[in-house]
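Engineer: got a structure for you, letters missing:
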């Protein structure tokens, strides 16, 4: 899995792993915009780090909804220095969503779905960039789109 360094367009290897209890000391609201420690009881939280250094660049909180064959993204965030116009790296959110897609497909195969409830201003971004479909307040991706996300971001 790779992200891209914006300045040189260089591919940088990354990995996605579960957040360890000790990681919460370095996951601040200032850096990641939310209180991630408040989600640990209700969601599985994953971190995206550089392959060669344990620097956390992005986080995703996932909730399994077995009755609907769905993995719900409760929260996703990239670090402060990797968001906005002056970001250092791109592809972090895509890699995290692709990770959610892998979990959903592994668990539910052809019935798999990944969904999230975006902020209003981000709805069109998820539809355009990640191929999601609108469904009321949520956007979602099913089998073919999930496979495409993995093919695009899990290289």
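Structural biologist: Nice, I can see it. Here the structure is a predicted model, which is why all the values come from computation and not from measurement. Numbers count the residues shown, from 1 in each chain.

Engineer: alpha carbons only for contacts and neighbour counts from here, please
Structural biologist: Noted.

Engineer: In contact with residue 55, which residues?
Structural biologist: With contacts taken as Cα atoms under 8 Å, 6 or more residues apart in numbering, residue 55 has the following neighbours: residue 49.

Engineer: this is the other structure I want to compare:
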């Protein structure tokens, strides 16, 4: 997976791995917005970091809902310096969403679905940037749109 450094336009390779106990010390709410220790109690948390470094650039908490063949994105965030117009890197969130799609596809095959409950102000962003479908209080990816996210951001 690749993310783009905005100031140079160069791509840098990233990896997504499970969040470890030792990482919790690095995760301040001022930089990562949520209580990730609590998130680990409710789902599986993964971190995105550069292959050539250990700085955590983004996090995602996933909950597998097997009976619905769905993976729910419970929390998704990029680090403070990678948010907004002056962010350092592009496509961090896309890589994390694609990772969730990949997990869902591996677990549930062609019936896989990925969903999240967006903040109201982000609903249009998820529709336009990630082709998410509006399911009322949830946004979701399935079928072709799920596969397109994987192809665009994961492969």
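Structural biologist: Cool, the structure landed. Just so we're clear, the structure is a prediction, and the values are computed from it rather than from any experiment.

Engineer: got the residue ranges for the strands in the second structure?
Structural biologist: 2-5, 11-18, 44-50, 56-65, 70-78, 89-90, 113-116, 133-134, 139-142 (DSSP state E).

Engineer: Comparing those strands, which comes out most buried?
Structural biologist: Using mean count of other Cα atoms under 10 Å, the stretch among these with the greatest mean number of neighbours is strand 113-116 (a mean of 24).

Engineer: From the chain's centroid, how far away is it?
Structural biologist: For strand 113-116 of the second structure, the separation from the chain centroid amounts to 11 Å (computed by Cα atoms, centre = their mean, to the nearest Å).

Engineer: Show me the contact partners of it.
Structural biologist: Strand 113-116 of the second structure is contacted from outside by 69-74, 100-101, 104-105, 138-143, 146, using Cα under 8 Å, 6+ apart.

Engineer: Name the single longest helix found in the second structure.
Structural biologist: Secondary structure of the second structure read by DSSP state H shows that its longest helix is helix 92-108.

Engineer: Go ahead and flag the most central residue of the second structure.
Structural biologist: Nearest residue to the geometric centre of the second structure (Cα atoms, centre = their mean): residue 96, 2.7 Å.

Engineer: Report whether the expected contact of it with residue 59 is present.
Structural biologist: Yes. Using Cα atoms under 8 Å, residue 96 of the second structure makes contact with residue 59 at a distance of 7.4 Å.

Engineer: Identify the contacts common to these two.
Structural biologist: By Cα under 8 Å, 6+ apart, residue 96 of the second structure and residue 59 have these common neighbours: 48, 76.

Engineer: ok, now which ones touch residue 5 of the second structure?
Structural biologist: 11-12, 88-90.

Engineer: of those residues, closest to residue 80 of the second structure?
Structural biologist: Taking Cα to Cα as the measure, residue 80 of the second structure lies nearest residue 88 of the contacts of residue 5 of the second structure, at 9.7 Å.

Engineer: who's in contact with the closest one?
Structural biologist: If you count contacts by Cα under 8 Å, 6+ apart, then residue 88 of the second structure has 5-7, 81-82 around it.

Engineer: And for residue 44 of the second structure?
Structural biologist: In this structure, residue 44 of the second structure makes contact with 18, 61-63, judged by Cα under 8 Å, 6+ apart.

Engineer: Now with 7 Å, please.
Structural biologist: Neighbour list for residue 44 of the second structure: 61-63 [criterion: Cα atoms under 7 Å, 6 or more residues apart in numbering].

Engineer: mapped onto the first structure, which of those hold?
Structural biologist: With both residues aligned by TM-score structural alignment, their matches' Cα atoms under 7 Å, the contacts of those that the first structure also has are 61-63.

Engineer: Just the closest of those to residue 132 of the second structure, please.
Structural biologist: Using Cα to Cα, residue 62 is the member of these that lies nearest residue 132 of the second structure, at 17.0 Å.

Engineer: how many neighbours does residue 19 of the second structure have?
Structural biologist: Other residues near residue 19 of the second structure number 20, with proximity taken as other Cα atoms under 10 Å.
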